[in-house]
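In: Next come a sequence and a model predicted from it.
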Amino acid sequence: MIIRHFGVNIKDKPDGLKLTRDNYIKVNNKTYSNVSIDRINKHKEDCLFNYDLNMRYFRLLSKQDFNKELINFISKNESFKEVSDLAPFSNVSGYYIMVFDEYSQAYVGQSSKIKERIQSHWSKQKDFDRLIFGGKENSILSIDSFRAYDTTRIFVSPTTESLELEDDFINLFNKKYILNRTKGGALSGLIEAITNRKVRDL
């Protein structure tokens, strides 16, 4: 079934278009066929422990303060405009902010194809072995664990200039409201991502 969300088509998922504890983890049996059941179950346990910590953390945040933070950011960065339709941003380069009002969180990204990039966030299921990035006590939930209906607002800043400001935009937010798990900008690989990993006290 095809559903319209922010002006574009997305596929409905059998387990829903909002993140839940039940759809958070998906294990590909073929990929992990050589991994012991005990090891898989231990990692599931750790992932759910981290999920629960993150959800508790979100519940403690003030939605009013989060909205003030977002308004403050937009007032200082007027190139970002709220959009309700992503269709005009197909193959358009620039920055974007995905807002998750239920969780008082935002994600700052950059792409040469804004619409397509946001749709890819919605369609992905984060790999089982990458759900935790850091320790189970401090790992931030991945943007690719959230689902289409979790995104409640989108702001975009199209530009044809080189995309070098993502990390600056991330750092303008109070870190307690940001889902980015590493610094912004192009990273050369996993080692650089780990070196620049962002964690939070959950």
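Out: Perfect, I can see it now. Numbers count the residues shown, from 1 in each chain.

In: going forward, measure contacts between C-alpha atoms and count neighbours the same way
Out: Noted.

In: What count of nearby residues applies to residue 166?
Out: Using other Cα atoms under 10 Å, residue 166 has 19 neighbouring residues.

In: hold the first one in mind and look at this next one:
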Amino acid sequence: MFKRATLSAAALMVAATPILAAQATATTDLNLRAGPGPEHEIIGVIAGMDQAEVNGCIEDGAWCEVTYDGQTGWAHRGYLSGSATEATEVTTTRTVTYMKEGGNKEAGAAAGAVTGGAIAGSLIGGPAAIAAGVVLGANAGSEAVPEPETRTVTYVTENPVEPIYLDGEVVLGAGIPEDVEVYSIPESEYSYLNVNGQDVLVKEDRTIVYIYR
């Protein structure tokens, strides 16, 4: 069981005067996790182009505590934009520390081991590049990725594979490193794997084109 994040000493000084949570836009459908890292449980999804309140971010880290639709959790700051039209990573003057049971501080992101094994690498492309493409596509009214055939969905759900943990967040357009194994699907143009606890479909160039939610 994890305790709620607490403000750092520096943040407490900032909070001496009233301060509103920063508003940020999710540049793509973005997982809301129970803690600051890809190993933590997904407790919700911030819809792409929706706004969330940023309560604070881990100093020099990739994760922010946010509130969306009445639920508070953690989201990857690389996909939180200060604007609905620009993929500029959100910044905040408030910092938070994540306190595990017993008082251990967690930096989130790539530090330490995770459930199922240590983080094996990073998703390719980078949040800024992916988010920029998503924002531009959304503004241009681009079509969503087609729903895969039922037999493809069924095959993946009936043939589970061990998860691989990669630094970053599972979003459309992210690339899978070459040294990570992907699994073929009979009579399908896609392969699949489980990244950070989520089954995904990837095309031949190893980019994620569909996320099982």
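Out: That came through fine. For clarity, every value in this text was computed on a predicted model and none was experimentally measured.

In: Could you tell me the TM-score of the two chains?
Out: Aligned and superposed, the two chains score 0.25 in TM-score terms (TM-score structural alignment, normalised by the length of the first structure); 86 aligned residues with a Cα RMSD of 5.6 Å.

In: And for the residue lying closest to residue 156 of the second structure once chain neighbours are set aside, the neighbour number?
Out: Excluding its sequence neighbours, the residue lying closest to residue 156 of the second structure (Cα to Cα, 6 or more residues apart in numbering) is residue 192, at 7.3 Å. For residue 192 of the second structure, the count of nearby residues is 24 (other Cα under 10 Å).

In: Pretty sure residue 192 of the second structure sits against residue 202.
Out: Yes. Residue 192 of the second structure lies in contact with residue 202 (Cα atoms under 8 Å); the separation is 5.8 Å.

In: how close does residue 95 of the second structure sit to residue 13 of the second structure?
Out: Remark: distance between residue 95 of the second structure and residue 13 of the second structure (Cα to Cα, to the nearest Å) = 11 Å.

In: who's more crowded, these two?
Out: Ranked by neighbour count (other Cα under 10 Å), residue 95 of the second structure and residue 13 place residue 95 first, with 22 against 11.

In: I'd like to know how far the more buried one sits from residue 9 of the second structure.
Out: According to Cα to Cα, residue 95 of the second structure stands 9 Å off from residue 9 of the second structure.

In: Please apply the same query to residue 135 of the second structure.
Out: Distance from residue 135 of the second structure to residue 9 of the second structure, counting by Cα to Cα: 35 Å.

In: Name the residue in these two with the higher neighbour count.
Out: The neighbour count for residue 135 of the second structure versus residue 9, taken as other Cα under 10 Å, is higher for residue 135 (22 against 12).

In: Correct me if wrong, but the more buried one is in a helix.
Out: Yes. Judged by DSSP: H, G, I helix; E, B strand; the rest coil, residue 135 of the second structure forms part of a helix.

In: does residue 151 of the second structure count as helix, strand or coil?
Out: The three-state assignment at residue 151 of the second structure reads helix, by three-state DSSP.

In: go on, residue 154 of the second structure?
Out: helix.

In: Spatially nearest residue to residue 63 of the second structure (excluding sequence neighbours)?
Out: Nearest to residue 63 of the second structure is residue 76, by Cα to Cα, 6+ apart, at 4.7 Å.

In: does the one you found really touch residue 58, like I thought?
Out: No. In this structure, residue 76 of the second structure is not within contact of residue 58 by Cα under 8 Å, at 10.5 Å.

In: between the two, what contacts are shared?
Out: residue 64 (Cα atoms under 8 Å, 6 or more residues apart in numbering).

In: Looking at these two, which is more packed in?
Out: A count of neighbours by other Cα under 10 Å puts residue 76 above the other of residue 76 of the second structure and residue 58, at 27 against 24.

In: I'd like the distance between the more buried one and residue 9 of the second structure.
Out: From residue 76 of the second structure to residue 9 of the second structure the distance is 23 Å (Cα to Cα).
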